[in-house]
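Peer 1: Attaching a predicted model along with its sequence, questions to come.
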Amino acid sequence: MVTTSPPSRHLVLRNANFRALWISSTMGILGGSVTAVALPVIAAVELGASDFAVAALSGMVFLPWLLFGLPVGVIVDRRRRRPVILISLIARVVLLATLPIAYWMGVLSTAQLFVVSFLAGLAAVYFTLAEAALIPRAVAKDELIEGNGLMTGSGASADAVGRGLGGWLTHAVGASNSLLVQVAASVASCAAILRLNVEEPLPASTEKRHIWREMGSGLRYTLSTTPLRVLLLVAALWNLGGNIVVSLIVLLVVRTLGQTGTWLGLLMAATAVGGTLGGLSVKWLADRFGSGVVWRYSMFPAAIGYAALLLMTPGWGMLPGFFGMFLTGLAISMNIVVSTSFRQRVCPSGMMGRLGSATRMVSWGMLAVASLVAGILASTIGVRAGIVTGIVIAVLAPVVASFGPLRGVHHLEDLAPMPEDDPAHESPADSGRGTGPAAPAPEDLDADEARSRENGEAVLEK
């Protein structure tokens, strides 16, 4: 049930359900950030893995999105989301606890790192989709940008603290031991979710609904309109190029520049600090300049930030990288908030899991592909040349956003459908402005997809 109070109170204070999701998400990101720093350091320093393995390892947590994102989205839509979150958190605690235990026993291996990263990533697929589907039920539609901004901003703050803490812990107590932070953070997330009291109606009977058909409905809806297609293409391009860069940062800092894990953690924390400021300021910027403008142009400074990594040298020469990663985090968090809020605005509740899974299968699946590509680039043309390649690919994203079909859209919210009882509402056949493909016959759509098609077709094409 959506609960609202007078807008003078902060959303975290006035909405207990949002507060529970906010605490759970923030704690999860804090622990995950420590792990994101620790895992490649374990591979590079404690296990002496190859350049390819170090770069490819960061993609294992995202590979489940590419392989299982669609079916998991269907499963999430068929079940109440709160139990899904709890089960996924418990699974993550058990999986990650095996790594420090194996280290203490002297049997930790690179293969185990890859397996645990993959399975923990699969648990994260369930958690992320269920959490995203609950946010629109916890807040009103006009609170989505505020809520997502707070989630992104506080998440980025936790990310900054986690990465800085992770960098210090890898040096102080060892990279494997630092994974215990995520174990504790996941337990705290569980405690917060247990306080969640969102009303979730029992899903409709699935006896006559086939998982392959529902997977197809989510993918078709994700590609059904120009705004959704363009947002997906832009995200995929950015994640492919950007994560090539991110996957090579560990090798650049630890092996090319010869710096410790502490420097790596601080560099990654700079991104999160920028993300905090971006998440907290995006609502003001979107109101002043338009969410469409923020979405289009935020990625140009983000690419410049990545390019600053190439200017780094040992010691104080690391400063250009810190400034660059801060700028990247600032800009990208704004882009994420406005694009996520648009998808949540137009998508029916019963379709949220499938939309999220189909979107992330492509966009987050690119993160896994990027890590594998980064490993190949590092082994063939070198770390710096690989970073340049990633930047060139990433720049294609803002180019498509700025010169593509949405180039003239000032507010993304203007592309959302009008209520059916609004006398100004027109169907695509009446207005000639529909941007999706020809609608399937009604018998080919389930109820959620039919409503989604109505939402998706009522958009503008520039």
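Peer 2: Everything's here; your move. Small disclaimer: the values here were computed from a predicted structure and weren't measured.
Peer 1: hey, let's count contacts and neighbours off CA atoms from now on
Peer 2: Will do.
Peer 1: what packs against the helix or strand containing residue 122?
Peer 2: Following DSSP states H and E, one finds residue 122 within helix 110-138. Helix 110-138 sits against helix 16-41, helix 51-57, helix 63-78, helix 81-104, helix 352-363, with contacts defined as 3 or more Cα pairs under 8 Å, 6 or more residues apart in numbering; DSSP states H and E.
Peer 1: dropping in the other structure now:
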Amino acid sequence: MGLDRQVHRDFQLLWVGQGLAALGTQIPALALPLTAILRLHASAGAVGVLNALQWLPFLVLSLFVGMAVDRHRRRPLLIVADGGRALVLGGIVALAVSGRLSLPILWALVFLFGVGTVVFELAFQAYVPGLVGTDGLMRANTRLQATTTGAQLGGPALAGALVQTVTAPVALGLTAVSLLISVVTLSAMRTEGFTPTATVERPWTQFLQGAQLIWTNPYLRSLVPVSACYNLFNEWMLTVYLLYAVRHLHLSPILLGVTLAGGTGGAFLGALLADKAVRRFGLGATFLGVVMLESLAAPLVPLAPSGTGWTVPLLVMTFGAMDFGVTLSSVVAISVRQTVTPAPLLGRMTAGYRMISYGTIPLGAAAGGWVSQALGLHTGLLIGALALMTTIVWALWSPVVRLQSIADLVPTTVNEPDGQDILPD
């Protein structure tokens, strides 16, 4: 990747640690809702609340965390976030084993887990560009995404097997272990990347700088609704699908995990092919093509038949196609965002971006649960799938579809309050 020796060593540590953590953090995606469904007998509405609370911190805390990311060293924030998430999951395991876990307690702990996820996600997105530099960014993101999705390939099936053999709460203990391994690898690194400078700016001024960047840059402004729309209805579908698969398709936890593993198989392939696809077809054409794929495949989920030999294979292929598109489009979008954003504003830009794009996830989880409880699981799932296809409209509006390569991007200049300009490193 053209990195000096110390940076290369640190990137390898980051790569390994996040690969293991990615495998572990696939378990809560299945184990947390199945804990509510199988152990606490939660309704569709209750599962919707659970999924919403896990993502709610992105809506209510992203701006504050983003400002903190731009004012502090980012690697220590990553360490604290993963350590905190491991502690929360350990608490869920202890309460479940002792028989003291209830839905309100699980909701509260899931919210705290989401707080740790916000801190980690925003700090990580801001840390990587400072670690590898602009020249290595596309390849670094491709490698990280490929490793993450490779670990995720076995994650859902592993989670399903663990839930069925050792119960969902106990399976969460393995996630805590993987997060602690991440803490160790992050602690062993030495490269800090971006070094924050002292600032006397008020928080509101800092927020306005990030918001100004997103609004004035046409690429950032147009990518926000693409992510927000897809995340809204994808989470709607996922929330309903977990209940639908257990109660209507009568899938065991292992088979449920297998269907979701099909998605990560597609994601792994998408990550591996991202760099080649962009060079072969162009950045914009690749982005639009995979957004169309991930959106048009969604209605096949509620159309899957129940109790036939084709049920699981069809779901595996459908989730595979959707996640292939999501992963490849994410590699493009993340690289575009990191390229056009000055390093001192990466935290605030990512915070504002994620507040909107991830802020729709709790809305989708809650809405999907409530609509399905009122109209039935199949109808709720179908509505979410059809609505997800509107993501294509937002993608067509984005100037990203006209880009040939990342080199076509024009760096953004943002005025500081003292009149100086901030330029990308």
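Peer 2: Great, that's in hand. Predicted model only: the values in this text are computed from it and were never measured.
Peer 1: What are the boundaries of the helices in the stretch 151-300 of structure 1?
Peer 2: 180-193, 211-222, 226-250, 261-289, 291-297, 299-307 (DSSP state H, counting those that start in this stretch).
Peer 1: In structure 2, point out the residues matching the second one.
Peer 2: Under TM-score structural alignment, helix 211-222 of structure 1 corresponds to residues 203-214 of structure 2.
Peer 1: Same check on the shortest one?
Peer 2: Under TM-score structural alignment, helix 291-297 of structure 1 corresponds to residues 283-289 of structure 2.
Peer 1: What residue in structure 1 is paired with residue 234 of structure 2?
Peer 2: In structure 1, residue 234 of structure 2 lines up with residue 242, judged by TM-score structural alignment.
Peer 1: ok, that match touching residue 396?
Peer 2: No. Assessed by Cα atoms under 8 Å, residue 242 of structure 1 is found out of contact with residue 396, at 10.8 Å.
Peer 1: quick one: which of these two has more around it?
Peer 2: residue 242 (27 against 18; other Cα atoms under 10 Å).
Peer 1: any idea how far that one is from residue 373 of structure 1?
Peer 2: 12 Å (Cα to Cα, to the nearest Å).
Peer 1: and if you look at residue 217 of structure 1?
Peer 2: In terms of Cα to Cα, residue 217 of structure 1 sits 31 Å off from residue 373 of structure 1.
Peer 1: Mind checking which of those two has more residues around it?
Peer 2: Taking other Cα under 10 Å, residue 217 of structure 1 and residue 373 do not tie; residue 217 has more neighbours (26 against 23).
Peer 1: mind listing what that one touches?
Peer 2: Counting by Cα atoms under 8 Å, 6 or more residues apart in numbering, residue 217 of structure 1 touches 354, 445, 449.
Peer 1: Run a quick neighbour tally on the residue mapped onto residue 360 of structure 1 from structure 2.
Peer 2: Under the alignment (TM-score structural alignment), residue 360 of structure 1 pairs with residue 354 in structure 2. Neighbourhood size, residue 354 of structure 2 [other Cα under 10 Å]: 23.
Peer 1: Over to the one 4 residues further on?
Peer 2: Other residues within reach of residue 358 of structure 2, judged by other Cα under 10 Å, total 26.
Peer 1: surely it meets residue 58?
Peer 2: Yes. Because the distance of 5.9 Å satisfies Cα under 8 Å, residue 358 of structure 2 is recorded as touching residue 58.
Peer 1: re earlier: point out the most buried one among the helices and strands packed on helix 110-138 of structure 1.
Peer 2: Counting by mean count of other Cα atoms under 10 Å, helix 352-363 has the highest mean neighbour count of those, with a mean of 28.
Peer 1: so what does that helix touch, helix or strand wise?
Peer 2: helix 63-78, helix 110-138, helix 211-222, helix 226-250.
Peer 1: Next, the angle from it to helix 63-78.
Peer 2: For helix 352-363 of structure 1 against helix 63-78, the angle by axes from the mean of the first three to the mean of the last three Cα atoms, to 10 degrees is 170 degrees.
Peer 1: following helix 352-363 of structure 1, which helix or strand shows up next?
Peer 2: Counting by DSSP H and E, what follows helix 352-363 of structure 1 is helix 365-380.
Peer 1: Trace residue 70 of structure 1 over to structure 2, please.
Peer 2: By TM-score structural alignment, residue 70 of structure 1 lines up with residue 63 in structure 2.
Peer 1: ok, its match to residue 112 of structure 2 distance?
Peer 2: 17 Å.
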